[in-house]
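Asker: What shape does this take:
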Amino acid sequence: MQVTETKAEGLKREIEIVVPASDLEARLQTRLHEAKGQAKLKGFRPGKVPMAHLRKMYGRSMMAEIVNQIINETPRSVIAERNERSAMQPEVAMTEDEKDAEKVLNGEKDFVFTLSYETLPAFDLKDTKAIKIERPMVEISDEEVEDQVKRIAENARTYEVKDGAAETGDKVNMAFVGKIDDVPFDGGSSEESSLVLGSNTFIPGFEDQLIGVSAGDEKKVNVTFPDDYSAPHLAGKEAVFDITVKSVSKPGELELNDELAKTMGLESIDRLRTLVREQIESQFGSATRQKVKRQLLDALDKDYDFELPEKLVEAEFNNIWGQVTAELKKNDKSFEDEDTTEEKATAEYRRLAERRVRLGLVLSSIGEGAGVQITDEELQRAVFEQVRQYPGQEQQIYEYFRNSPEAVAALRAPLYEEKVVDHLLATVEVTDKIVTKEELMKDDEDEAGATVAA
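Answerer: Next up is the predicted model:
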């Protein structure tokens, strides 16, 4: 087999591979000899089929299998022998001339094909000890825990039907029909609905208009859906709801005690407080982790600047762009609605794709150097977490991951990234900084993610 480099521009490589017809013939003869002892053809005793007849019957199909085997196996071995790593699956190109292809399959012509690929860039890892990270921390007060416990307890509050007008805090049980331009709209009707006045769970202005209603009343409620309403087809629209009040109930006393906790399946109110504190800590802990990770990735991004494989960047951009455009379509919005243009958005998300690819390569290299590994047990836990999200379809999801190596690889990548981040955080300087809840939960630009293809 003859291997010739025909292109080496930056990270781009093109390799011409020539497999002589004599090599193809040798492989074919080996296969024919193996088949001779097993072939059962009418008119011939086992093992006595003439080679010429075997070749006539199976030679062409066997040669096609040989060619496919060469195409499947050669790229990996050629690239490895060159001490290179391909950024993506190499592209294989061969003759499209049917006559030439026939000659190859008949063993009359050398098999020539070309590999095209981009190599992963080589770069030196830099010392991370100089990186300084501020870890934002929120001190959780007893008052905050108690407020959250009270909000949870509200769901267990009892109500007692009363005579008279509804006040703030009362529960109104009603039926309603919502209309836009006097036409009922999907999702705007209910025969049985309850609303606690003052809870602010309905459209702004809806609850205020029910203050003073009594059982048996009929009332028209006029509202305007918010511009950012979750259902795009209703956003900004004026609507009228025809209300029929079935009953009004007053709230019972809200007592934070063990009896209340037991209605939630807990042994005591202190246990409820403990669980609430843990939930808040977990929520804040996730936000802290994201802030710290963002700082770390920002620091790495400033430290590295090297040529990126174009196709890897293009694949990442297409992934991001597909999500962006799908979200716009879902919300019936345009780029102009987001105060930008498609051209500006394209440039912005391409920069994001480049950042993610660069950081992915850096984190992958750091992880390799540190010996970071993802265990089978960790992968199994990740699969289990995915399965839990689809109750009733557990077996189908398990089968999907069992038969889809690429799906398992997609789970492995973020696990690997987080372990590399943990490794780095143990080597950089991290200092804690007490911040408010609002400061911690403030959204940053969604640029922190890095896709690691390890």
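Asker: okay, CA-based contacts and neighbour counts for the rest of this
Answerer: Noted.
Asker: Can you tell me the element the closest residue to Val172 other than its chain neighbours falls in?
Answerer: Spatial nearest neighbour of Val172, excluding adjacent residues (C-alpha to C-alpha, 6 or more residues apart in numbering): Val248 at 4.7 Å. Using DSSP states H and E, Val248 sits within strand 238-251.
Asker: Can you give me the buried ones in that strand?
Answerer: Ala239, Val240, Phe241, Ile243, Thr244, Val245, Lys246, Ser247, Val248, Ser249, Lys250, Pro251 (16 or more other C-alpha atoms under 10 Å).
Asker: elements contacting it?
Answerer: strand 159-161, strand 171-180, strand 218-224 (3 or more C-alpha pairs under 8 Å, 6 or more residues apart in numbering; DSSP states H and E).
Asker: And the contacts of the last one?
Answerer: Translated: strand 218-224. Here strand 218-224 makes contact (C-alpha atoms under 8 Å, 6 or more residues apart in numbering) with 203-206, 209, 236-245.
Asker: And this one, please, so the two structures can be compared:
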Amino acid sequence: MQVKETQNEGLKRGYQFTLPAADLAATVDAKLKEAQPEVEMKGFRKGKVPMAMLKKQFGPRILGDAMQEAIDGALKKHLDESGDRPATQPKVEMQNGETWKEGDDVVVNVSYEALPPIPEVDLSSLTLEKLTVPAEEAAINEALENLAKSAQSFEDRKKGSKAKDGDQVVIDFKGFVDGEAFEGGEAQDYPLVLGSNSFIPGFEDQLVGAKDGDDVTVNVKFPEEYGAPHLAGKDATFECKVKAVKSPAEAQIDDELAKKFGAEDLDALKKQIAGRLEQEYAGAARAILKRSLLDQLDEKVKFDLPESLVEAEAHQIAHQLWHEENPEVHDHNHGSIEPTDEHKKLAERRVRLGLLLAEIGQKAEVTVTDQEMTQAVLRAARQYPGQERAFFEFVQQNQAVQQQLRAPIFEDKVVDHIAEQAKVEEKTVTKEELEKAVEALDEL
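Answerer: This is a model prediction of the structure:
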């Protein structure tokens, strides 16, 4: 195989591989001779089929296989010798593909962008701030009050009392559209909290002032974007029977409340809440530390970037942001979305940091364990209740999905490794100061 360089500009590489026809023919003959003893054909004993007939019967397929093996082998040898790491799959085109015939040399053009050499970075020169937020009494009490509200109970009001906002009414109802009852529009003994906005807009308002035993006709209109298309935008009438009017009972923050949430007593529940709050604060503090770490790396390390990776990342960013701005579009049947200069700038940062973190992780021998991958798959599977087994099988058969799950784990472990080498100062702050720091991240 003869190799000639055709391009070496920046990270772009181009080569022309030429496989002489004589070498290709010799490879085909060798493969046919190797297979000949095992070949059986009508009219001939096993192993006695003439070479000419073997070549006529199997030659074209073996020729194609030999050509592919030769090109793949030459490309692998070239990459091993040059040390190049293609940023994306190399483009391989047969120069004389349309006119090539057996007996001609095979000429193949190969092009790719090489990954750039990644400069060393002194990780000890990074200065990071690790924020710590203790769970304050006020935050714990606020969480307890929210739990009490969620465990709220209702007690019967005095006979004849009119329902008011915040009360619970127990009703039987049946809905009609165009005079016909519709599926899913009927229920008995339904507990509805007025003002909860859990029903169609306007429904709950018409039950304010109702008393136990009242029959109330509720007239509403389904929203234009209602989940059931056959009801969307339709006028509806609900015949309601009020069977009880109840007022909210003030929940007591005590040991009984704690037991409702699986704690032994109130002190134990407070400790659980404190632990959960501090875990949430730690997650936010980590995000702040990680942003600072990435910002400093982005500032310190500069190198050439493969245009193909930057372009692909910019298109992905533009596409993702477009869908966030147009949430009503769930498919991809839309026009081309061209990245802006801002998208390209962000793409350059992501590609640069991605390559840098990958290099640092590789040198530090950072790996993602099977256990960590299993936990990631389990977390992702929770998004598909009832279809977990199908999701597991899908992940096992899809390398791209496995990489999507593995990448953030690898990145977090590399960030941890870098933080261990950096100068880290711990600082205790309030919840409000932490929230301001998180808000600042979104503004960048």
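Asker: show me where the stretch 1-150 of structure 2 has helices.
Answerer: Using DSSP state H, counting those that start in this stretch, the helices of the stretch 1-150 of structure 2 run over 21-35, 51-82, 137-150.
Asker: TSV for those helices, including distance to Phe176 of structure 2 and mean neighbour count?
Answerer: Output for the helices of the stretch 1-150 of structure 2, formatted as TSV (distance: least, C-alpha to C-alpha, whole Å; neighbours: other C-alpha atoms under 10 Å):
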stretch	distance to Phe176 of structure 2	mean neighbour count
helix 21-35	78	15
helix 51-82	69	14
helix 137-150	33	15
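Asker: Structure 1: strands as residue ranges?
Answerer: Using DSSP state E, the strands of structure 1 run over 2-9, 12-19, 91-94, 111-118, 132-137, 159-161, 171-180, 183-196, 218-224, 238-251, 429-434.
Asker: Average offset of whichever helix in structure 2 runs longest relative to structure 1?
Answerer: What stands out as the longest helix in structure 2, according to DSSP state H, is helix 266-300. Following the fit onto structure 1, the mean deviation recorded for helix 266-300 of structure 2 is 1.8 Å by mean C-alpha distance after the TM-score superposition for structure 1.
Asker: Mind giving me the packing neighbours of that helix?
Answerer: strand 127-132, helix 137-150, helix 255-260, helix 341-363, helix 399-421, helix 431-443.
Asker: Which one of the ones you listed lies nearest to Asp214 of structure 2?
Answerer: helix 137-150 (28.4 Å; C-alpha to C-alpha).
Asker: Contacts made by the closest one with the rest, please.
Answerer: Residues contacting helix 137-150 of structure 2 (C-alpha under 8 Å, 6+ apart): Ala251, Gln252, Ile253, Leu257, Lys270, Ile273, Ala274.
Asker: mean shift between it and structure 1?
Answerer: Using mean C-alpha distance after the TM-score superposition for structure 1, the mean distance for helix 137-150 of structure 2 is 2.3 Å.
Asker: what is the orientation angle of that helix with helix 266-300?
Answerer: Angle, helix 137-150 of structure 2 to helix 266-300, by axes from the mean of the first three to the mean of the last three C-alpha atoms, to 10 degrees: 120 degrees.
Asker: so helix 137-150 of structure 2 corresponds to what in structure 1?
Answerer: Counting by TM-score structural alignment, helix 137-150 of structure 2 pairs with residues 142-155 of structure 1.
Asker: Onto which residues of structure 1 does stretch 2-22 of structure 2 map?
Answerer: Mapping stretch 2-22 of structure 2 onto structure 1 (TM-score structural alignment) gives residues 2-22.
Asker: re the thing from before, could you redo the helices of the stretch 1-150 of structure 2 as TSV and give each row distance to Glu280 of structure 2?
Answerer: Converted to TSV, these look like this (distance: least, C-alpha to C-alpha, whole Å):
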stretch	distance to Glu280 of structure 2
helix 21-35	64
helix 51-82	47
helix 137-150	12
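Asker: Nearest to Leu321 of structure 2 among those would be which one?
Answerer: Proximity to Leu321 of structure 2 (C-alpha to C-alpha) singles out helix 137-150 among the helices of the stretch 1-150 of structure 2, at 34.1 Å.
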